[in-house]
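Engineer: next comes the sequence, and after it the predicted model I'd like to discuss.
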Amino acid sequence: MRIFTKEELIGQWSNEIFRVTLQENDKIEFLNFDITNELMFGDYIIFDNFLILKYNFNKHSFSKTFKIIDLKFNLKLLDYSDNVGKEIELKRTYYEKGLLKQINFNEFDGTIEEIKKELNINTFHFNTAKDKRGNDTNFFRHWDNENRIAVVIKKDFLNELKKDNDIFLTAEKSIRIGQLGYYYNILLKKYDDYEYGKSPFDLRSVYDDYYYNNIHNDYYGFD
C-alpha cells in the first residue's frame, strides 16, 4: 500500500453522514449531519497512512483515527475510533486549486493528436455545451472529472478537424471554478500567426465574446 500525501487529501470530502474539509494549514472543519448540522473545528495529522482528526465542539474535544485504504475517485477509510474495522467511503465534493494536475503550458500549438498527447487524453468525448439557461450553444465540451479538465471547441471548427486532423491549432488554458471547485478550461482554436503574434486585441475578444460572456462556468451534466 502506497503512502498518501497531504496534498492528495486537502479539500472537502463527504458522505450521507458527515462532511470533512482538510485545509492546507492542518486545520479541519467537520460537520455531522445526523447530530447538529453545526460545524466543528480542529486539527488533523497524517502519519503513515493514518488520518487523525482532533476537533472541538461545545467546549468538548473529540478525536477520530482512520486508516487510509484507498484514494482514487473516492476516499476509503477504516475507522479505528468508535467502530473498529468499519469502512467509510467519502466522495470528493470540492476541488481546491492546488489539487489540479499540473499542465505545463498556457498556450500550446500543434495538431489535435499532439494536443491530446500533451493533455494525456486518448480520446475526446464531446457533448454540446449549454448556456446559463440550459440551451444548446455552438460549442462542444469534453469533460474529464478525474483530472478536472474541460476541453472546449466550436462545432464548426470540430467539423473541419474531422475532415483534416493535421490542421494546426492552439490550446488555450485557463483555470475556472464550478460548483465542485476548480478545473482547467482548455479552449481549442484554429492557429493564426497574426492573432497570436501581432494582434493588439485581447485573444478572447478576438475569438468569440459569446462563449466567455454567456456560457456558465459550471458544467451542466458533467460537474
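Structural biologist: Alright, I've got the coordinates. Residues are numbered from 1 along each chain as shown.

Engineer: could you use CA atoms for every contact and neighbour count after this?
Structural biologist: Noted.

Engineer: all helices of the chain, in order?
Structural biologist: Across the chain, reading from the start of the chain, the helices by DSSP state H fall at 6-9, 112-119, 155-163, 193-197, 203-207, 209-214.

Engineer: Arg148 touches Ile186, doesn't it?
Structural biologist: No. Under the criterion of Cα atoms under 8 Å, Arg148 lies out of contact with Ile186, with a separation of 10.8 Å.

Engineer: neighbour count winner among the two?
Structural biologist: Neighbour tally, Arg148 and Ile186, criterion other Cα atoms under 10 Å: the higher count belongs to Ile186, 23 against 18.

Engineer: list the contacts of stretch 147-157.
Structural biologist: The contact list for stretch 147-157, computed with Cα atoms under 8 Å, 6 or more residues apart in numbering, reads 100-101, 138-144, 182-190.

Engineer: now for the residue nearest to Asp136 when sequence neighbours are not counted: which residues touch it?
Structural biologist: With Cα to Cα, 6 or more residues apart in numbering as the measure, Lys130 is the residue that lies nearest to Asp136, at 4.7 Å, once sequence neighbours are left out. Contact partners of Lys130, counting by Cα under 8 Å, 6+ apart, are 136-137, 215-216, 220.

Engineer: ok, Lys130 to Phe139 distance?
Structural biologist: Computed as Cα to Cα, to the nearest Å, the Lys130 to Phe139 distance reads 8 Å.

Engineer: let's bring in a second model and compare:
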Amino acid sequence: MDQINNLIALKSMLELNMINSNLNILLAQISNKILARKIINELKRRNYGHIITLIDEHLYQTNQNPLCYHKNDIKQFDFETIENSNIKDLKCVLGISILNFNTAKDISGEDTDFLIHWDNLNRFAVYCRKHLVEIIKEHPEYPLYIEKEIKEAKLGTYTKFTICCQKVIERLYEDRVNDKSHLGEYKDWYMDAYDNDASNLWNND
C-alpha cells in the first residue's frame, strides 16, 4: 500500500509540474526497482508523460493482480544480520534441516554464479555464491555472515537472506563502513517458485 501511495504522489507531482527534491524521496521508497529504474531513465529525458503512463499501467496491473502475501503473512525473523555464524546455525535460525540449493537466474532468465534455496511456505529465499557453497561443503564450520532483507516479488513480500564469507565482510567493512551495496545483487529478481533438486541435498542434518 505504501508503494501505491508513493506512486500516486509521484504522479500528482509530475502532473502539477512540481519537480523538486521530494521526487527523489518518493523514488527511493519504490520497492519495485525495475519500475524505479524506468522512471529514473525517463526523468533524465524529462519525458514526464511517459512516466505517468508507466505509473498508470503499474497501478492497473496491481489492481488486476493484487499481492497474495504481505509482510504479516510471512515468517518473521527478529534479526537483521548474523555474524561469525556457520551453516548449521543458519539452518537452526531458519527452522529447516536442509538447504535445497538451485542455480539462481537473473531477470532475463540467464544462469548466474549464485545458488538459491526457496521456502514457499514461509516465503524466504537464501542466496549464496557457488564457490562459497563448495567451501561450506568441505568445511561446515566455515565462518559466515548472514544479511536479511524484506523484498517484494510478483506474488508479494518475501524475506531474502544472503550468505557471505565473514572474512570478506570484515575486510570490506574496513574500507566501506556503511556501504553494503555489494550484498544487493538480487534486488530486481522475482523469486516465487523453484523446483527442488535432489542432488543438492548435501547438507541434510
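Structural biologist: Everything's here; your move. Because the structure is predicted, anything quoted here is derived from the model rather than measured.

Engineer: show me what the residue nearest to Asp136 of the first structure lines up with in the second structure.
Structural biologist: Under the alignment (TM-score structural alignment), Lys130 of the first structure pairs with Lys105 in the second structure.

Engineer: Phe105 of the first structure reaches Lys173, doesn't it?
Structural biologist: Yes. If you go by Cα under 8 Å, Phe105 of the first structure and Lys173 touch, sitting 7.3 Å apart.

Engineer: compare the two (neighbour count), which wins?
Structural biologist: For Phe105 of the first structure against Lys173, the residue with the higher neighbour count under other Cα under 10 Å is Lys173, and the figures read 20 against 11.

Engineer: just give the nearest non-adjacent residue to Ser63 of the first structure, would you?
Structural biologist: With Cα to Cα, 6+ apart as the measure, Lys54 is the residue that lies nearest to Ser63 of the first structure, at 4.5 Å, once sequence neighbours are left out.

Engineer: what's that neighbour in contact with, if anything?
Structural biologist: 42-44, 61-64.

Engineer: give me the number of residues near Ala125 of the second structure?
Structural biologist: Under the criterion other Cα under 10 Å, the count of neighbours that Ala125 of the second structure has is 19.

Engineer: what's it aligned with over in the first structure?
Structural biologist: Residue correspondence, TM-score structural alignment: Ala125 of the second structure in this structure matches Ala150 in the first structure.

Engineer: hang on, the earlier thing: how far away is the residue nearest to Ser63 of the first structure from Lys155 of the first structure?
Structural biologist: Taking Cα to Cα as the measure, Lys54 of the first structure falls 51 Å from Lys155 of the first structure.

Engineer: repeat that for Arg133 of the first structure.
Structural biologist: 19 Å.

Engineer: more neighbours, the two?
Structural biologist: The residue with more neighbours, out of Arg133 of the first structure and Lys155 and counting by other Cα under 10 Å, is Lys155; that gives 17 against 9.

Engineer: how much space separates that one from Phe140 of the first structure?
Structural biologist: Summarising the geometry, the distance separating Lys155 of the first structure from Phe140 of the first structure, computed by Cα to Cα, is 6 Å.

Engineer: any residues touching the lengthiest helix in the second structure, and which ones?
Structural biologist: Secondary structure of the second structure read by DSSP H shows that its longest helix is helix 48-64. Outside of helix 48-64 of the second structure, the residues within contact range by Cα under 8 Å, 6+ apart are 4, 7-8, 11, 14-15, 35, 39, 42-43.

Engineer: can we see that at 10 Å?
Structural biologist: Applying Cα atoms under 10 Å, 6 or more residues apart in numbering, the contact partners of helix 48-64 of the second structure are 3-4, 7-8, 10-12, 14-15, 17, 19, 35-36, 38-43, 65-66, 154.

Engineer: so which of those are in helices?
Structural biologist: Those of the contacts of helix 48-64 of the second structure mapping onto helices are 3-4, 7-8, 10-12, 14-15, 35-36, 38-43, per DSSP H.

Engineer: which of those residues are buried? Put it as a ChimeraX command.
Structural biologist: Of those, the buried ones go into a single ChimeraX selection, burial set by 16 or more other Cα atoms under 10 Å:
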select :7,8,10,11,14,35,36,39,40,42,43
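
Engineer: what's the burial count for Glu89 of the first structure?
Structural biologist: 16.

Engineer: I'd say it and Phe66 touch.
Structural biologist: No. With contact taken as Cα atoms under 10 Å, Glu89 of the first structure and Phe66 are classed as non-touching, separated by 11.2 Å.

Engineer: quick revisit: identify the contacts common to Phe105 and Lys173 of the first structure.
Structural biologist: For the pair Phe105 of the first structure and Lys173, no residue contacts each of them under the criterion Cα under 10 Å, 6+ apart.

Engineer: what count of nearby residues applies to Asn104 of the first structure?
Structural biologist: Asn104 of the first structure has 10 neighbouring residues, counting by other Cα under 10 Å.

Engineer: residue in the second structure paired with it?
Structural biologist: Residue correspondence, TM-score structural alignment: Asn104 of the first structure in this structure matches Asp78 in the second structure.

Engineer: OK, contacts around that match?
Structural biologist: Contact criterion Cα under 10 Å, 6+ apart gives 93, 148 as the residues in contact with Asp78 of the second structure.
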